Structures are given as C-alpha cells and as structure tokens.
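Chemist: sequence first, then the predicted structure:
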Amino acid sequence: MNEVYSINGPVVTVRGATSLKMLEMVYVGRRRLIGEVIGITREKTTIQVYESTTGLTPGEPVESTGAPLCATLGPGILSNIYDGIERPLMELMRTSGAMIDVGSSLSALDEQKMWQVSVKVREGDRLTPGQVYATLPETPLIEHRCLVPPGLSGTVTFAAQDGLCRVSDVVVRLKEESGRERELSLCQKWPIRTPRPAAERLPISVPLITGQRVIDTLFPIAKGGTAAIPGGFGTGKTMTQHQLAKWCDADIIVYVGCGERGNEMTQVLEEFRELIDPKSGQPLTARTVLIANTSNMPVAAREASIYTGITLAEYYRDMGYHVAIMADSTSRWAEALREISGRLEEMPAEEGFPAYLPSRISQFYERAGLVRTLGGQEASVSIIGAVSPQGADFSEPVTQNTKRFVRCFWALDKSLAYNRHYPAINWNESYSEYVEDLSQWYAQHAGRQFMARRQELMGLLHEENKLMEIVRLIGSDVLPDDQKLIIEIAKLIRTGFLQQNAYHKEDTYVPLSKQLRMMEVILHLYHGALDAISGRGAEPHAVALSEVLESGIFSRLSKMKYEVPNDHPEQFDSYDQDIDQVLSAL
C-alpha cells in the first residue's frame, strides 16, 4: 500500500517504488485529496495536491485511480461556475457553505437533471470519431451535440428513443471492429493536459469582431488566434476582457479567473450573472462558463485551471462552435508554476521561474486555432490572455515569453488609464501580426478602403509620436503648420476614435461600417485642412491652422461617435459637408 512519506505544502512524496504512473490522478490521505503524479524515481514518487494539505500527516494512504486528471464533458457546463479542477462552486456552496471543505468530491455535472435528448443515429449505423449521435438544448442559445470520442468507431447495436435522459444514461451502444462493445452516454471524460484532436488545422482568415475600434481597426485578432493583454495594476485588463466577452462574435465564452483577488473575482461572477447578451437578449451566462480559482485557493489548482478551461473550450469547438477563452491572468498561473518548482527544489531560471516556463506557455497558446473538426465542421478556439507584470515592467519573463508565442499584443498603458482613456491600449507599443492574413476579409466585408484608411491612420499616429519628441525638447512653436496639423489630427484620432465609452449605448459596440466612416471623416478633415493651410485649396491663399481650429470643426468631430447611431452610417455624410463648408468659408 502507498503511504505519504513527506509533505511540503502542496507537494507530497511517497517513498520507495510504486505502481503509480506519470500524470496519474490519485487520492491522497484519509480525506481523499485530489492529486496528480508529477515525478517518479526508484526512491520516491512526487505528487502535487490540488487541495489544502493542512492536517495531512505521514503514513496516510495514497490511492491510485489508474487514470490521468480529466475534465468531465457534457451538458450542464454552460452557465456553471467551477474551480480549477472542475468542481461546481454553486453546488459546493449548497453542500458545505461559503468555505470549500477539504476533500469535497462532487460531480462536475448535475447527474439528476433530465435533458430532452434527440438521438440522431439508428441501429446498424456506422459511427466515426467526432460524429454527432445525440443533441439536446443545453441553454436557450446553445445546442449541445454529443460526439463520438476521438479514437472510437464502430457499428450501432443499440440506440435509445428520443426523450428525457440523465447525463449518465446510456444513449448508444457501439460494437468496435475488435468485437468489444462500448456504451456512450451524454458525457465523456478527457485528460486536461492532452489537446483534443482535430481533422485539420486551417489557415487563419476571419477576424474575431469585438466592436472595439482600437482592436478591430488597428490591432485585429483572428478567430483561432492568440492575443496577450499586458498591463500594470489598474490599467483595465479585466475590464477589457469583460468587453470582449460581452461583444466579440464568438459563440461561447470560457472565462478563467486564475489567481486573481477574491473580491475582484466575486465582482466578475456577479456582473456576468447580470449581463444580457446584446445579440439575443438572453442572459450572457447562457453561452458562458466561468472558472474561478482565486489567489487564496490552493496554488496547484491554479496551475490546473488554465488546462481545465482550454479543455472545455476545445470540447465546444469540436461541436462546431467558435469559442473565445479569456485567461485572467497567466502571470498568476506562472507564479503557481514557480512556487511548485521551488518546493520541488528544481534549478530556477530567470527571476526564479522554472526553466520550462516558455514551453508551458507555448503549450497553452498552441491549443488555439481555426480547425476542421473530426465531424467536418469549421470551428475555432481563440485565446486572450491577460498578463500582470510587476511594476508594469514588460521586460519580465512572463511577458517576454508570452510575446514570443502570441501574434497579437495589446499593451495597456498606465498613463492612458489614469487619464480615463479606455481601452488603455498604447498604439505605439501594440501590434497585430494578423493584419496581412485578414486584409482580404476586410476588403470583402468591411469595404475595399478599410485597410488603406487604417494604414493612413496608423501613419499619422506614428508621425505624431516622432513630432512629440521634438515638442518635448524645444516646444511646438518651431513646427510648421502642416506638422502642427498632424498633432491636432492625432489628438482627434485618440479622443474621437480610439477612446471608447463602455457605458454609452452607441459607443460600447461599434460595427465595422461605422468604424470605416469615422476614419473617412477624420481623414477627410485632415486632407482638406492640409490643402487649406498649404494654399492648395479652392482659394489661392493659405489659411492659418489657428483659423481652422477656431472654427470648432475638430471639437464637433470628436463627438460624432455618440451622435451617429450605429445603424445609420449615412449620417456621416453631413460631417463631410460641414468640413467642406467650414474650410471653404475660411
């Protein structure tokens, strides 16, 4: 019998040779704490425990399960709130109160709930991996599709009738070619550290539309893409992820609160329960699953929460849905790795993080992608990970290694946040490598001029950045009017285009058609004013920039984002006419 030999926080060792296997899930102690084997030698077996080891003593038994740590996948996941090892927190609260009892063991899914199931196969049908054998309405928004697990195929020998079923009821029996019979219920298990397979990984070509101008226009992310949101304390990482979760055009949202403060996570949970999905009018929770693993929960479970979240996302991807996973924050996950690595007495690398930190980060982000599923559908998992560098230092290891493996980098700026400029994404430090991949889609669906207008806008912002270095050194008086105009136009771009009000009904979400027209109006003012001050306008004499500024046209354009409804972009024509009238009058 295996017995506990030593205990070091969440790290427990068993002395001597054992029959335990690497990454096997085990039950530790008389209270049956959930653990996972992370190291085996002839002398000892090392286990990380996902619950508090307070009160555990040497000599207590360690029980083998013979299987890896798995997520239970089936109907009932959506609208639920789990901890890092997929225990339902609402059910735990009902059974054990506000504090989670050590050794609490509850099924991830409600095993007594009856689901109205439609069986899609009949006796004699041949089933292959990824094929749908039953469907049911999981929420008012999402149809749950029960899939043949990867690696399993055979002939149907039994198919249940349509009707009410529990998650554990047998719906289909399959006879494999070997003659072995397998039973399929409404749920299945999958190892959280193993990516779910897909038939084919597809080239990225479609953007994940968020309705946030600075993202959709300047730094777009693709469906199946990866993005990082690094920022110091108070710069709006969580708020930005809330906006993306509410408005992005993903079918399903997986929100992982990894190591965040308990009061902040409580606020997230309360807000998500109150939010209404703007597309359907249903509660947002009808297409959302929350994984809450706060900073006061066991550190090993924090490390597992990321893998639990991505496994749930891949499961719904395999049904044919586009899924977005918000990880807040991967820095806390990396800190959990560092703590466990320290207890294992591994050789530390930069800033005490383990040497395998880059490979762990890459393994997580590589599970994103646009794929053709085993069932033949096109679906995706997009990963948006928040990074919390200490002191907003982007040169620290987690930010730098994340930057290596993501293609979209939204750098949050403390000074912008303190000036109430949200989203506080710094346009000089941020980038997106998806622009070229998505340009054809933008040309077809957002207008041929969209990417050209974007490029011109970015050019003006970069030019302003260079000019401000001169202004800071010797002042703005030395600049000619055409360069002063660039500074004024860039200010208009910042306040009138990039800054967005999440609490204004016309500005919280902006369609691409309105984004394009806003860019065109701003650039129309720039070109018209440039012609006027350089003497190339309708009048033969040049106009001073101060006269253009005094006309009030700049301040009027800064308010157009509120004044023009999202569904009436044709109203921007009046702004073009006003610009022409003002400049011709000058």
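Modeler: Perfect, I can see it now. The structure presented is a predicted model; accordingly, all values stated were derived computationally and were not measured.

Chemist: okay, CA-based contacts and neighbour counts for the rest of this
Modeler: Noted.

Chemist: now the helices for the stretch 51-200 of the chain?
Modeler: Taking DSSP state H, counting those that start in this stretch to define them, one finds helices in the stretch 51-200 of the chain at 89-96.

Chemist: quick one, strands of it?
Modeler: 61-68, 70-73, 81-82, 115-119, 126-127, 132-137, 143-147, 154-159, 163-165, 172-175, 181-184, 188-191, 200-201 (DSSP state E, counting those that start in this stretch).

Chemist: quick one: Leu438 and Ala222 touch, right?
Modeler: Yes - with contacts counted by CA atoms under 8 Å, Leu438 reaches Ala222, the gap being 7.4 Å.

Chemist: ok, the two, which is more surrounded?
Modeler: Higher neighbour count among Leu438 and Ala222: Ala222, with 26 against 18, using other CA atoms under 10 Å.

Chemist: and here is the other one:
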Amino acid sequence: MDNQDTIYGINGPVVTVRESRSFSMMEMVYVGNERLVGEVIGVSDHLTTIQVYEETTGLRPGEPIYGTGSPMNVTLGPGILDNIFDGIERPLKEIAKESGSFIARGSNIAALDESREWDVTVTVKEGDLLKGGEVYAELPETPIIRHKCMVPPGLSGTVASVKPNGKYHVNDTVVELKDEFGKMHELSLCQKWSIRTPRPVLGHLPPNIPLITGQRVIDTLFPVSKGGTAAIPGGFGTGKTMTQHQLAKWCDADIIIYVGCGERGNEMSQVLEEFSDLTDPKSGRPMTDRTVLIANTSNMPVAAREASIYTGITLGEYYRDMGYHVALMADSTSRWAEALREISGRLEEMPAEEGFPAYLPSRLAEFYERAGMVKNLNESEGSVTIIGAVSPQGSDFSEPVTQNTKRFTRCFWALDKALAYARHYPAINWMQSYSEYFSDLDPWYTEHVGNDFIQYRKRINNLLQQENKLMEIVKLIGSDVLPDDQKLIIEIARVIRVGFLQQNAFHAEDTYVPLEKQKLMMKVILYLYQKAKHLISASIPISGILQTGLFDKLVKMKYDIPNNKPEMFEDYIKEIDSTLSKIVSA
C-alpha cells in the first residue's frame, strides 16, 4: 500500500485523497485507522473523493485508506431471512451483542452467521455442465423458504468435485467448478454481488399477474402487478407506514423486504415488534420466517441511507433468481433523496430544483427499473415488486421527488390528509390515485374472479366520479335542491366510501378481504343502487328508501359477513328485494 494514500480532507461523510493512483471508480475502501466502510465516488488527476458509510467524527487528515479492489457489495447466502441489517448489510442483532444499542464504528462483523451450520443437499454430480444462475445446492433457510445456492452470473464450467450432503457453514466449499480455461472455482453457500449492478436475467415477462393485497381500495380500484412499481405519497400522519405494514403482512408475495430508509427509530422498532409477533396467514409460522428488515433510521449516517435501497433491491433480486416473488417496501424514498441532496451539497455540485441534484430522476429510474417479472438464468420465473413511500413536505405532490417518482411508477396511491384526519383508512384518495395495470391484469381477473368483477369496478368508479361532481354543487347551494336520482348517487357513494373503500386493519374479518368477497360486496351495493334507482324513476321518494335502513346495513356488511361465508350475500339481496317490494306495495 502506497504511503501517500492518506486522508487529505474531511467534509461530513465525504473524504478526499490527494495525488492517488490506487483507487478505481465505485471501489469499496476502508477509511482511517478504524477502517470505516467507504466507496469511491469521484476520481480525478489530483483528487479522489470517497463517501463514508459510517460516522466520520474524530477522523483526521493523514490517516490511511485501504483499497479492496472490488465494488461496494453485499454477501448473498442463507441467513438473510429472519434478520435485521443496516444500510450496508451489517447484522444489527450481532452488533448489539458486541457494542450495545449503538453501532460501533469500524464494526467488521460478517453479514451472515459464519458459525451456523446448514443442512445442505447438493443437487449436481461430477461431470455436470453448469452455467451462471443454475442451482447446485439447496437447504431449508427457514421452515417455509427453501434456499437455492446458484452459480454466480458470468461463471460456467464442468463440475469437478462434489461434497456429500450434510452440515456446512456458509463459507464452506460444496462444489468445485472447472471453467473452459481449466481454472478451478470453489462454490460455497454464499456469493458477493455489487449493490449498484442489477443481477442479469434471460428476459422480462409481461406484468399480467396481480399482487393480491386483501386491501379493497387497492385490489379493486388501483391494482399493482407482481413485478410492478407503486408509489405511496402522503404528508405526515396520512398512514404511509401503516399502509406498507398492511401490504407487507397480507400481500401474496413469497418474501418481504422492508427498507426503513431514514425513518424515525420508534417507527422501525414498531415494525420489528409487529413482525416478530405476527403469524404468517399462509403458513401459520412467524412472519419473520419470510421477511428481511433493513433498518436505516434518521440518526444513522446519511451515506448509508443512500445505499440502503440498493442493498434492499439486491437482496430482492437474489431471491427472485431462486424463483420467488418478492415485495420490497421502501419507506421512504424522500429520505433517500434527502441523503442524495446532502451528499451532493458536500460535493459542491450544482443544485437543481429545490436543491436536489440534477441526477435525482436518473437515480430514481435506476431503482424502480430493477423491478419486474422475469425469466431467470436458470429458466425459473420470479418477480420483484417495488412499493415506495414518498413524504412530500406539506402534502405538496408537485415537489421533485413525487413528480419524478410518478414518471417511473405505474401505480400511484395518493394519501389524503383530509381522509386521514377523518379516520378513513387506508387514506387513499380515489380521485387523485391511478393504476396503469388494468389492461395487463384484466385478463387475469376475468379468468380467476369473473368478468363481472371488472364491470362492477367500472360502475363503482363511475359512481365515485359522479359523486365528486355533485359535491361541488352541494358545496355551493346545498343538497336540498338536488333531484332524488342525484341524491341517490350521493347516498350510494357514501356506502361505497365507508362500507367498501374504508377498511379496518384491526378487525379480524376486515384486515384482509379475499377477491371473491370484494366482488360480492360490489355486487350487493350496485344491486341496491339499481333497485333504488328503479323505484325513484317510479316517483317513490328517496326519503322512504333511506328509512328502510338498507344503506346503513350495507355499510356494516364488511364486518357482519365472515370472509369464509360468501353465501350470506344472497341473503342480503333477498332482503333488499323483500324490503323494497314492501315500499312499492304500501
């Protein structure tokens, strides 16, 4: 190591080195006597710039810098699930045992537990030809997820030797591969991968399978596909984190990766407590058996916040390559963008809109475009769905992070402060939100739920649009002047809003609702609307129809009808018929 490779200047997380020829762009380095983790982000003739992923307090000019010769990477292997990492994949549970509640600087604890033994089944034999992405060993990582060890992309060859099935550590060699040049490669249970490099695939598949969440406003009105992208923008207190918690708990992805990027520590501790207590509805096992948490709270170093979403998406792509469907929750990309802005300011780069760097759109695009339903190198199919929360100040959706996120996501679930304050959760505003996946997903809905589901959705959406226009008139001149058919639209829209779109996360029957029940709820609401509309056209006043209590009964049916008793909806239709027929005969 050249003696000249020492710290020249320190500006927060940005460190500079003068007159060095030792480092390459994006190389991972160790900074100072405490060997803090850093990454080279700028190389010029006279100056090398490094961003440090740890607290730089106490660092001094003249301390050494050590190169690694490899890019910023993470370790991929068994032991990722049921674990909590920081933004650069350091295991927080192990660090807590060593240094207490606060992360010690220069901590070099391995990302994966190197002392743990795994029950490995080798799936290849000597003489087999293997190429990048193909599986050579399997093991039960948790009781519900089978981990598949894959040949690193870009490597291929003939199996030269195979270890017998049995107990192995993550760094133990289980297969030796001889490439075309005769060089031997040892394959263990883990591999390294650069966090800023997308893992290669054979091809992308159309996003034509929905991510079923059990949340009516999402599944029915604004669905997202597996391998799709969605944004949840909302001001403080509108329920971004709670909405993502619900999606993480109930969506039908195989694996959940939750990235707490710059959020408050108490929110992250709430996530940890909830997930550890929660039982996975699919398997009956603890939710943590298929969950990875990346905790990078607001008091952690700002540069690690910038890296955390890349760490998260790299872990997601690794499990996607095994053939799993992964859902990544990024909470929140605004805090990540603020980290970009702070580092950009330290680098004295020219600021763009609201002080964010000019490359903010391209960085957002790099992140969201790593989502997708794909055909993997080993011929399996998997997906990574990205759901990113955005925290615009003052609920101003015109600010740069929200606007640029809209450019790269096809689903927009706009959270409304007024709905949140009215205790309407999820507070997704049905007038501002949209989904561009309808044309991709409608064939799936037609095949699995029935074409009437799509027809009901269109009619429900149309009624909400009509109510929105009518409420503008009501605000000006009051509701008394409206004819009865328009009053009916307002009343049925109230049933849709309160009885269908509003959902109680703490109610056993309402926290998750299967698609079949969602369809039948829409059917009953629209049936009442058609019957009442017919009566009003026969000059029966709406006041008499409202007095029957049918509208209020339909608001409560989400609680009164269990998810496993869809036949009860027919009783509601019969009650509507009998009750309204009494009005006609009266």
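Modeler: Happy to help now that I have it. No experiment lies behind these values; they were computed from the predicted model shown.

Chemist: mind listing the shared neighbours of Leu438 and Ala222 of the first structure?
Modeler: Common contacts of Leu438 of the first structure and Ala222 (CA atoms under 8 Å, 6 or more residues apart in numbering): Ile204, Ser205, Val206, Pro207.

Chemist: alignment lookup: the last one to the second structure.
Modeler: For Pro207 of the first structure, the aligned position in the second structure is Pro210, judged by TM-score structural alignment.

Chemist: so who does its match touch?
Modeler: So Pro210 of the second structure contacts Pro223, Val224, Ser225, Lys226, Leu441, Trp444 (CA under 8 Å, 6+ apart).

Chemist: which of the residues you listed fall within strands?
Modeler: Of these, none are assigned to strands by DSSP state E.

Chemist: in a markdown table: the residues you listed, plus distance to Arg423 of the second structure.
Modeler: Shown next, in a markdown table, are these (distance: CA to CA, whole Å):
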| residue | distance to Arg423 of the second structure |
| --- | --- |
| Pro223 | 23 |
| Val224 | 25 |
| Ser225 | 28 |
| Lys226 | 30 |
| Leu441 | 31 |
| Trp444 | 33 |
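
Chemist: between those, which is closest to Pro357 of the second structure?
Modeler: Nearest to Pro357 of the second structure among the contacts of Pro210 of the second structure is Val224, at 29.7 Å by CA to CA.

Chemist: what's around the counterpart of that closest one in the first structure, how many residues?
Modeler: By TM-score structural alignment, Val224 of the second structure lines up with Ile221 in the first structure. Neighbour count of Ile221 of the first structure, defined by other CA under 10 Å: 28.

Chemist: circling back: among the contacts of Pro210 of the second structure, which are located in helices?
Modeler: Mapping the contacts of Pro210 of the second structure onto helices (DSSP state H) picks out Leu441, Trp444.

Chemist: nearest to Lys531 of the second structure among the contacts of Pro210 of the second structure?
Modeler: Pro223 (29.2 Å).

Chemist: gap between the closest one and Val390 of the second structure?
Modeler: As defined by CA to CA, to the nearest Å, Pro223 of the second structure lies at a distance of 18 Å from Val390 of the second structure.

Chemist: can you tell me the SS state at the counterpart of Tyr562 of the first structure in the second structure?
Modeler: By TM-score structural alignment, Tyr562 of the first structure lines up with Tyr559 in the second structure. Following DSSP: H, G, I helix; E, B strand; the rest coil, Tyr559 of the second structure is assigned to helix.

Chemist: isn't Tyr559 of the second structure up against Asp510?
Modeler: Yes - counting by CA under 8 Å, Tyr559 of the second structure touches Asp510, with 6.5 Å between them.

Chemist: give the contact list for Ser305 of the first structure.
Modeler: Asp83, Gly84, Ile85, Val256, Cys258, Ile291, Asn293.

Chemist: now which residue in the first structure aligns to Pro233 of the second structure?
Modeler: Superposed on the first structure with TM-score structural alignment, Pro233 of the second structure falls opposite Pro230.

Chemist: tell me how far the residue lying closest to that match once chain neighbours are set aside lies from Val543 of the first structure.
Modeler: Leaving aside its chain neighbours, Pro230 of the first structure sits nearest to Val387 (4.4 Å; criterion: CA to CA, 6 or more residues apart in numbering). Val387 of the first structure sits 48 Å away from Val543 of the first structure, going by CA to CA.
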